[in-house]
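Student: one predicted model, sequence on top.
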Amino acid sequence: MSKRHLYLLALAIIAAAVSAMYYKWKVLEFPVQPDAQVQVWTVQAHVEYQPRKGANTVTLQLPADTPGWTVLEERFVARNYSKLEEKGDSGREVQWAIRRAVGEQDLYYRATIVRAEQREPAALAIEPEIAPPAELDEPYATAAQTLLDQVRERSSNTVTFSRELLRRLNQSDRSEEVQLLAEKYGEDDVARSEFIVQLLASRNIPARVVYGIRLAEGEANADANLEARMQTWLIVHDGLAWTMLDPRTNAEGTPSDLFLWSTSGKPLLTIDGNPPTALMFTVKGNLADAMATAERRLEVQDANLVRYSLLSLPLQAQETYRVLLMVPIGAFIMLLLRNLVGVKTYGTFMPVLIALAFRETALVAGVVLFVLVVGFGLLVRFYLERLRLLLVPRLTAILILVVLLMAAVSVLSNRLGIEVGLSVALFPMVIMAMTIERMSVAWDERGAGTALREGVGTLVVAALAYIVMSWPPLEHLVFVYPEVLLVLFALALLLGRYSGYRLNELLRFRALAREPDPIVPPPEKPAPEAKA
């Protein structure tokens, strides 16, 4: 297989892995840092009313289409009431019903929301309808027609017509027509917005009153609930899409901090019999774990994205994979140190296994325990060499002694109150026995210096692998973005064809790289004189 094929394969794997990571970071909003937090809001609607005798039905409009926001969780609190949720084309609502109620009644709806990344303005999925025009008596009818005619002369389309109408209604020096109409709709925000919709309907302009709450960023650190004001907004259809207008400032566009509560066009709260009612809204902002929030957001948007991922595993299995996914990281570090630096170790993956044991014993204590076990095992191995045992019985005897030594260290540590000594049993016993055997063979065949150098190299690789594998940000990154391992896989393929010099070889043979000194020819001897 040619190198070009290998390079193209590695490049394709890296591109696919980086693309998947970018999608999870930007679109799915998975956090990169383990302690990352996001801002969430808890919005609560509190219904308080005096019930009438007999049955009572309470209808509250709920958030349905919330561009720019995602509702993570909803809770309903209504004691002894039945709850019925209905969702239609125009919106969503909940109906609470009770056969008999006595005394003041309190009903609650609570929603936890978070910002959703918006790549482009979201279009409201509402069919345009023209509201019933306002039925006005004189002189209100004449004033309304005069005002609308004046607005038409200063507008060019539906949106500019609506904004000009709002400007005239909001200006401080009102005209006589506006002052007269103000007596009709009064100062109530809802009544005023509905009257504007009726005026627009008289000119065949589809418009609707929607409700929303503005959530300020500063409320994220609030310790108590803050009273929130539910405001009315206008949406006007220009034949292609809906345009949001602020009836108080005639500004166009949807504010970034506006949470649309209801776009159904219906009153927020209706109760049979119209008893004395109070509808109050409170908002509390706080910080939540970014990973848990992203997981919950995916469950709301598309549950399959979570079901077929590591996040769907039980917590115990997730903790296991947090460790297993770090093993390739340690193996890649060993690959770099052996193939590029030239560090000698015992075995291929034995340093990685020792690094896993260091995660429980800590680095310094783990190195001390490793040296004790291997040192004692070497002494026993040299003694067994004199008995001329075969390979398998000798390894079995060493394994038995290693286990006994580990047990003795644990008992002694327990008596001395050293808890770290109890973790010695986490060392892979078979690997330890094989290390003792290979170290003793290297001692006999290549000398004590070579055996000690390879033993030190094993500890160095294990220590570096432990430091990297126990770094919490990297552990979180690999668990959330396992595509990182595909990048390491591609790099391992590229390093698999490397056959150049290693770093330690460059240091060993650096004398050969020097330019040789120029060879100076010896001086010529003068020719002997001829005898006469």
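Tutor: Nice, I can see it.
Student: okay, CA-based contacts and neighbour counts for the rest of this
Tutor: Fine.
Student: what segments of the chain are strands?
Tutor: With strands called from DSSP state E, the chain shows them at 37-49, 56-62, 69-77, 82-87, 92-98, 105-115, 207-214, 226-228, 231-237, 242-245, 258-262, 269-271, 277-289.
Student: what number of residues lie near residue 388?
Tutor: Neighbour count of residue 388, defined by other C-alpha atoms under 10 Å: 9.
Student: pull the distance from the longest helix along the chain to the chain's centre.
Tutor: Ranked by residue count, the top helix of the chain under DSSP state H comes out as helix 391-416. Mean C-alpha position of helix 391-416 versus that of the full chain (C-alpha atoms, centre = their mean, to the nearest Å) differs by 45 Å.
Student: and for stretch 17-28?
Tutor: Centroid displacement of stretch 17-28 relative to its chain, using C-alpha atoms, centre = their mean, is 11 Å.
Student: just stretch 448-464 next, same as before
Tutor: Stretch 448-464 has its C-alpha centroid displaced from the chain centroid by 40 Å (C-alpha atoms, centre = their mean).
Student: in that stretch, what counts as buried?
Tutor: Within stretch 448-464, the residues scored as buried using 16 or more other C-alpha atoms under 10 Å are 450-451, 454-464.
Student: about what we covered before: can I get the strands of the chain in TSV including mean neighbour count?
Tutor: Formatted as TSV, these follow (neighbours: other C-alpha atoms under 10 Å):
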stretch	mean neighbour count
strand 37-49	19
strand 56-62	20
strand 69-77	16
strand 82-87	12
strand 92-98	18
strand 105-115	18
strand 207-214	22
strand 226-228	15
strand 231-237	22
strand 242-245	21
strand 258-262	22
strand 269-271	17
strand 277-289	17
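Student: JSON lines for these, including distance to residue 305?
Tutor: Listed next are the strands of the chain as JSON lines, based on distance: least, C-alpha to C-alpha, whole Å:
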{"stretch": "strand 37-49", "distance to residue 305": "20"}
{"stretch": "strand 56-62", "distance to residue 305": "26"}
{"stretch": "strand 69-77", "distance to residue 305": "16"}
{"stretch": "strand 82-87", "distance to residue 305": "25"}
{"stretch": "strand 92-98", "distance to residue 305": "26"}
{"stretch": "strand 105-115", "distance to residue 305": "19"}
{"stretch": "strand 207-214", "distance to residue 305": "30"}
{"stretch": "strand 226-228", "distance to residue 305": "35"}
{"stretch": "strand 231-237", "distance to residue 305": "34"}
{"stretch": "strand 242-245", "distance to residue 305": "32"}
{"stretch": "strand 258-262", "distance to residue 305": "26"}
{"stretch": "strand 269-271", "distance to residue 305": "36"}
{"stretch": "strand 277-289", "distance to residue 305": "19"}
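Student: another structure for you, compare them:
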Amino acid sequence: MFETSKLTEWLLSHGISQMVLELLIAMCIVATIVSIARYLVGSKTYGIFAPILLAIAYSYTGLKYGLAITLVVILTSLLSYSVLKKIRMHYITRIATNYTILSITLILFFVLIDQFGLGLENMSNIPPLAFISIATLSDFFIKQFVKKSLPSSLMSLFGTVVVAIVGWFVISREIISDYALNNLWIVPLLTAINILLGLFKGLRFKDYLRFRFTSREDGNK
């Protein structure tokens, strides 16, 4: 769509595959989206790695399949950990046991889809690494669940998935990916944007709405 830039051509001819370059650019874009969501909007996520991982995984699975797998992973993790936490055992072994239960559940999920379809007939075509990447969300969820309450963990989960969906939408647009691939100056620009976001001290949009709502309530008293 866009003419290949000389820098991109040079990189592609010096040991960097186009797929790797596209993934690195996508990582920069989604990381910046996470920063914007956190410091301008006020969204809470499971750090920065989880939304990046999910957004890139969704770009390979497709949003419908990605969200279906995410739902299975979270429900299984919640149920299995709720049972396992009643057993006195080491934390790592509890997490490892959770992953074995999750693996069994996902296998059964594949069998269920094969038998009944459920609108997910192409599930078997999902790249394995994308599938595993979504499954690792279990670890982020459980860590948050252990440290904080279930409502807090679910709020962070919601924020993580929403930001990942936004990231998926952006990086899966062909016009955006092609433009970024052939205009690599975008990467240092994103670096500068993140530095500026790191220096931002103003109110986040979420806080602004909360204060505005509070002031209205006080004014009505």
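Tutor: Perfect, I can see it now. All of these numbers come straight from a predicted model, not from anything done at the bench.
Student: taking the buried residues of stretch 448-464 of the first structure one by one, which sit in helices?
Tutor: The members of those that map onto helices under DSSP H are 450-451, 454-464.
Student: out of the residues you listed, which comes closest to residue 506 of the first structure?
Tutor: Each of these was scored against residue 506 of the first structure by C-alpha to C-alpha, and residue 457 proved nearest at 18.0 Å.
Student: would you mind finding the match for that closest one in the second structure?
Tutor: In the second structure, the residue matched to residue 457 of the first structure (TM-score structural alignment) is residue 159.
Student: distance-wise, check that match relative to residue 200 of the second structure.
Tutor: 21 Å (C-alpha to C-alpha, to the nearest Å).
Student: how about residue 132 of the second structure?
Tutor: Residue 132 of the second structure sits 35 Å away from residue 200 of the second structure, going by C-alpha to C-alpha.
Student: repeat for residue 72 of the second structure
Tutor: Distance, residue 72 of the second structure to residue 200 of the second structure, using C-alpha to C-alpha: 37 Å.
Student: higher neighbour count, the two?
Tutor: More crowded of residue 72 of the second structure and residue 200, by other C-alpha under 10 Å: residue 72, with 17 against 12.
Student: and that one, what's its match in the first structure?
Tutor: By TM-score structural alignment, residue 72 of the second structure lines up with residue 372 in the first structure.
Student: with residue 191 of the second structure instead?
Tutor: Checking TM-score structural alignment: residue 191 of the second structure goes with residue 489.
Student: again, but for residue 110 of the second structure
Tutor: Using TM-score structural alignment, residue 110 of the second structure pairs with residue 410 in the first structure.
Student: equivalent analysis for residue 41 of the second structure, please.
Tutor: So residue 41 of the second structure corresponds to residue 341, using TM-score structural alignment.
Student: and the closest residue to that match other than its chain neighbours, how close does it get to residue 338 of the first structure?
Tutor: Distance criterion C-alpha to C-alpha, 6 or more residues apart in numbering; nearest residue to residue 341 of the first structure, sequence neighbours excluded, is residue 503 at 4.6 Å. In this view, residue 503 of the first structure and residue 338 of the first structure are 10 Å apart by C-alpha to C-alpha.
Student: end to end on stretch 37-49 of the second structure, go ahead and measure it.
Tutor: Start-to-end, stretch 37-49 of the second structure (C-alpha to C-alpha) is 14 Å.
Student: helices of the second structure, start to end?
Tutor: Using DSSP H, the helices found in the second structure span residues 6-12, 18-36, 49-61, 63-84, 91-116, 128-135, 137-147, 150-171, 174-181, 186-199, 205-220.
Student: what is the neighbour count of the nearest residue to residue 382 of the first structure once chain neighbours are set aside?
Tutor: Closest residue to residue 382 of the first structure apart from its sequence neighbours, by C-alpha to C-alpha, 6+ apart: residue 440 at 7.4 Å. When counting by other C-alpha under 10 Å, one arrives at 21 neighbours for residue 440 of the first structure.
Student: now residue 440 of the first structure: how far from residue 107 of the first structure?
Tutor: To residue 107 of the first structure, residue 440 of the first structure is 78 Å away according to C-alpha to C-alpha.
Student: excluding chain neighbours, what is closest to the residue nearest the centre of the second structure?
Tutor: Closest residue to the average C-alpha location of the second structure: residue 51 at 2.3 Å, with C-alpha atoms, centre = their mean. Closest residue in space to residue 51 of the second structure, ignoring its immediate chain neighbours: residue 164 at 4.8 Å, by C-alpha to C-alpha, 6+ apart.
Student: could you pull up the residues touching the one you found?
Tutor: The contact partners of residue 164 of the second structure, taken as C-alpha atoms under 8 Å, 6 or more residues apart in numbering, are 30, 51, 52, 54, 55.
Student: need the contact list for the aligned partner of the second one in the first structure.
Tutor: Mapped onto the first structure by TM-score structural alignment, residue 51 of the second structure lines up with residue 351. When contacts are counted by C-alpha under 8 Å, 6+ apart, residue 351 of the first structure touches 334, 345, 458, 459, 461, 462, 465.
Student: apart from its chain neighbours, what residue comes closest to the first one?
Tutor: If the residues on either side of it in the chain are set aside, residue 334 of the first structure comes closest to residue 461, at 6.2 Å by C-alpha to C-alpha, 6+ apart.
Student: in the first structure, what residue corresponds to residue 207 of the second structure?
Tutor: In the first structure, residue 207 of the second structure lands on residue 505 (TM-score structural alignment).
Student: for the closest residue to its match other than its chain neighbours, give its distance to residue 461 of the first structure.
Tutor: Counting by C-alpha to C-alpha, 6+ apart, residue 342 is the residue found nearest to residue 505 of the first structure once chain neighbours are left out, at 7.5 Å. Taking C-alpha to C-alpha as the measure, residue 342 of the first structure falls 11 Å from residue 461 of the first structure.
Student: same question, residue 422 of the first structure
Tutor: Taking C-alpha to C-alpha, one finds residue 422 of the first structure at 24 Å from residue 461 of the first structure.
Student: what's the answer for residue 405 of the first structure, then?
Tutor: In this view, residue 405 of the first structure and residue 461 of the first structure are 24 Å apart by C-alpha to C-alpha.
Student: same question for residue 179 of the first structure.
Tutor: Separation of residue 179 of the first structure from residue 461 of the first structure (C-alpha to C-alpha): 84 Å.
Student: contacts made by stretch 451-460 of the first structure with the rest, please.
Tutor: 343, 344, 345, 346, 351, 367, 439, 440, 442, 443.
Student: how big's the offset between that stretch and the second structure?
Tutor: Once fitted to the second structure, stretch 451-460 of the first structure is off its aligned match by 1.4 Å on average (mean C-alpha distance after the TM-score superposition for the first structure).
Student: separation between residue 53 of the second structure and residue 62 of the second structure?
Tutor: Going from residue 53 of the second structure to residue 62 of the second structure by C-alpha to C-alpha gives 14 Å.
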